[in-house]
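In: With the input below, show me the fold.
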Amino acid sequence: MDVKDNITPFTTFSRREWAALRESYPMEVTPDELEKLKGVNDVLNMDEIADIYLPLTRLLHLHAIASQELYRSRSVFLQKQEKKVPYIIGIAGSVAVGKSTLARVLHTLLSRWEDHPRVDLVTTDGFLYPNDVLEKRGIMNKKGFPESYDVQKLLAFLSDLKSGKSQVEAPVYSHITYDVKQDEKQIVKQPDIVIIEGINVLQPPRPVSQEDEVAVSDYFDFSIYVDADESDIFRWYVERFKKLRETAFRNPASYFRRYADLNDEEAYSFAKDIWDRINHPNLTENIQPTRHRADLILRKGEHHLVNQIKMRKI
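Out: So this is what the prediction gives:
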């Protein structure tokens, strides 16, 4: 670790230093599970699980246990049993950087600790406004920008979770139809841990009045930002787009069905256009500026593997 870490809010770890923090936590992922957890074009192998995600899971486990102890102590202090509330983990970062894979890995590993077996994963895609609303507002070309989300609905969902409601519903999004599913809901029933994954979940509040000064991240107990060079993220985005031509885009119901037969040159041009008009501006204007609001920053190298970890000092 560098001496300069002592005058920053973060402690920086190399991959080797971070891997040493795993200690005796056992390997809990089989090769078959590994393939199911991996997203399109993401790199995930046993070394990444062992060196990066097992130490991270151990850290989150310790935080969750400490939170449970505080909850019990506070109940004793108040002389009453409060309703059980979940420990909430937020995951942010650009498109194509590997947030969804990280969320699935943490969901799988955290649920194997006996202290918190009920773990739910909720993506904020479901809280996007439906396409017809985006079209009516003239912001379909800003889908994924902060203004394209029903933030009040997401805040209400998180508030219900932290209020100890016995059952909370979250909207569901289809990456096939590229729209919110109107007839489907995700039911969340008093889990021990909830993972909230989305590109803009670390946005600061944008108040309408002083009473409305609350942000999505205010409900997080721990937050993670997945980081990488813009040039690498762009390359991963193009590679993912090309792979989707051969898979999801071939579904007759796919919103992107018309792009399934593009050749490599056409696919590159189309993906670059989307990146230049939408994803890159969103990254630089909205997502990247929230990076240092996270408790932990996972920095990926060009091969899609984590090579540096920054953890906020407590």
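
In: C-alpha from now on. contacts and neighbour counts both.
Out: Will do.

In: how many neighbours does residue 149 have?
Out: 20 (other CA atoms under 10 Å).

In: ok, now residue 143?
Out: Residue 143, neighbours per other CA under 10 Å, totals 19.

In: got the contact list for it?
Out: Counting by CA atoms under 8 Å, 6 or more residues apart in numbering, residue 143 makes contact with 128, 134, 278.

In: Please apply the same query to residue 297.
Out: Residues near residue 297 by CA under 8 Å, 6+ apart: 224-227, 291, 309-311.

In: swap the cut-off to 10 Å and go again
Out: 10, 12, 91-93, 223-228, 291, 306, 308-312 (CA atoms under 10 Å, 6 or more residues apart in numbering).

In: Looking at the contacts of residue 143, which is nearest residue 249?
Out: For these, the residue nearest residue 249 by CA to CA is residue 278; the value is 19.7 Å.

In: Shouldn't the closest one be within a strand?
Out: No. With DSSP: H, G, I helix; E, B strand; the rest coil as the criterion, residue 278 is assigned helix and is not in a strand.

In: Test my guess that it contacts residue 141.
Out: Yes. Using CA atoms under 10 Å, residue 278 makes contact with residue 141 at a distance of 6.8 Å.

In: all strands of the chain, in order?
Out: 10-14, 87-93, 119-123, 168-174, 179-188, 193-197, 222-227, 296-300, 306-312 (DSSP state E).

In: looking at these, which is buried most?
Out: strand 87-93 (a mean of 25; mean count of other CA atoms under 10 Å).

In: this one as well, want them side by side:
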Amino acid sequence: MNEPAQVAPTEYEEALSPYRVFTREQWAAKRADTPMTLTTDEVTKLKSFTDQLSIEEVEAIYLPISRLLSFYVAAQQNLSRASQAFLGATDVKIPFVIGVAGSVAVGKSTTSRVLQALLSRWSNTPKVSLVTTDGFLFPNAYLEREGLMKKKGFPESYDAKALLRFLADVKAGKRHVKAPLYSHLVYDVMPGETAEVDRPDILIVEGLNVLQTGRPPRDGKAIPYVSDYFDFSIFIDAEEDVLERWYLERFMRLRDTAFRDPQSYFRRYAEKSDFEAMKTALALWYGINLVNLRDNILPTRQRATLILKKGDNHRIAEVSLRRV
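Out: As a prediction, the model looks like this:
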């Protein structure tokens, strides 16, 4: 498979860009002496079943990210201690929050799980929690009632107030903060089901629109955004045609596996012919997911601290790091 074509930026563009851009080889060298703490079997278990991930990818891309994050976390902890000393505040452990954004089918879940595994094995063994924003989607009944079912995954389909409350509580160091859970099998929020986040050292928040903002109010009143609670953010990027192919491949594989479960929301698609199933997948991609990508997700890419650009073989080909 080919990596995405590289277009050399002009000197003017490089001078103005808020990012430093690294080739795969340049980024891999930033690993330095960071030890590999995952086995090949563990790496295989961390990836989504339609994603591709090798131990070489972890070594070349994710170990340098782990090393970089160790610097960021240490700096944030020092700043937090200095701030609390200035305020005369009680010592409260403030978690370091990482946001992971990107399109459907780009591999956000795999990236988030690999980072959680690597960071939790630092020498000081920090407590690393992972939450996806799927649990903060409005229930299907609400989406149906409000005519939003075909915009599921768009910013307006999330209970933003609940998500902001959750992040505010976690960032404030509160104990036993609850996050709602989502089932991809039944394609809905699970009533009464929650995951507990209890003062982690690091929290990873994964979701389509976690870097989304809105138009600032004319009166200047404060409107918090999810990304206001992030200390570091990652956007996973790929070309539209590549994302489309990955989405269609995933849909067809799910049709032969998870969709056949009697409880699956998509059970009806398992009985369709290959032609009808592909037709349905294309309609979902062009009618919902591509629209969301272009209108809501892609415009937030430049807000990320780190951009990981994937080639059509799922390998990270280029890394862009925001200048500090």
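
In: So if I had to pick from residue 278 and residue 141 of the first structure, which one is more boxed in?
Out: Between residue 278 of the first structure and residue 141, counted using other CA under 10 Å, residue 278 has the larger neighbour count: 16 against 13.

In: picking that back up, got CSV for the strands of the first structure, with distance to residue 48 of the first structure too?
Out: Shown next, in CSV, are the strands of the first structure (distance: least, CA to CA, whole Å):
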stretch, distance to residue 48 of the first structure
strand 10-14, 13
strand 87-93, 18
strand 119-123, 21
strand 168-174, 29
strand 179-188, 29
strand 193-197, 20
strand 222-227, 14
strand 296-300, 11
strand 306-312, 8
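
In: For residue 267 of the first structure, which residues are in contact?
Out: Counting by CA under 10 Å, 6+ apart, the residues that residue 267 of the first structure touches are 238-239, 241-242, 245, 259-261, 273.

In: out of the residues you listed, which are buried?
Out: For the contacts of residue 267 of the first structure, a burial check counting by 16 or more other CA atoms under 10 Å picks out 238-239, 241-242, 245, 259-260.

In: so which of those residues comes closest to residue 159 of the first structure?
Out: residue 241 (35.6 Å).

In: Map the closest one onto the second structure.
Out: Using TM-score structural alignment as the criterion, residue 241 of the first structure maps onto residue 251 of the second structure.

In: For residue 280 of the second structure, see how far away its match is.
Out: 9 Å (CA to CA, to the nearest Å).

In: intersection of neighbour lists for these two?
Out: What both residue 251 of the second structure and residue 280 touch, as defined by CA under 10 Å, 6+ apart, is the set residue 269.

In: Can you list the buried residues in the helix with the most length in the second structure?
Out: The residue-count maximum for a helix in the second structure (DSSP state H) belongs to helix 63-87. The neighbour-count criterion (16+ other CA under 10 Å) identifies 63-67, 69, 73, 76-77, 80-81 as the buried residues of helix 63-87 of the second structure.

In: Looking at those, point me to the pair that's furthest apart.
Out: 63 and 81 (27.2 Å).

In: show me the contacts for residue 239 of the second structure.
Out: 4, 106, 309-312.

In: do residue 63 of the first structure as well
Out: Contact analysis of residue 63 of the first structure by CA under 10 Å, 6+ apart lists 57, 69, 87, 221-222.

In: For residue 85 of the first structure, see how far away it is.
Out: 14 Å.

In: And residue 142 of the first structure, by the same measure?
Out: The value you get for residue 142 of the first structure to residue 85 of the first structure, if CA to CA is used, is 34 Å.

In: When the two are compared, which one has more neighbours?
Out: Just comparing residue 142 of the first structure and residue 85: by other CA under 10 Å the higher neighbour count belongs to residue 85, 20 against 16.

In: Quick one: map residue 164 of the second structure onto the first structure.
Out: Under TM-score structural alignment, residue 164 of the second structure pairs with residue 155 in the first structure.
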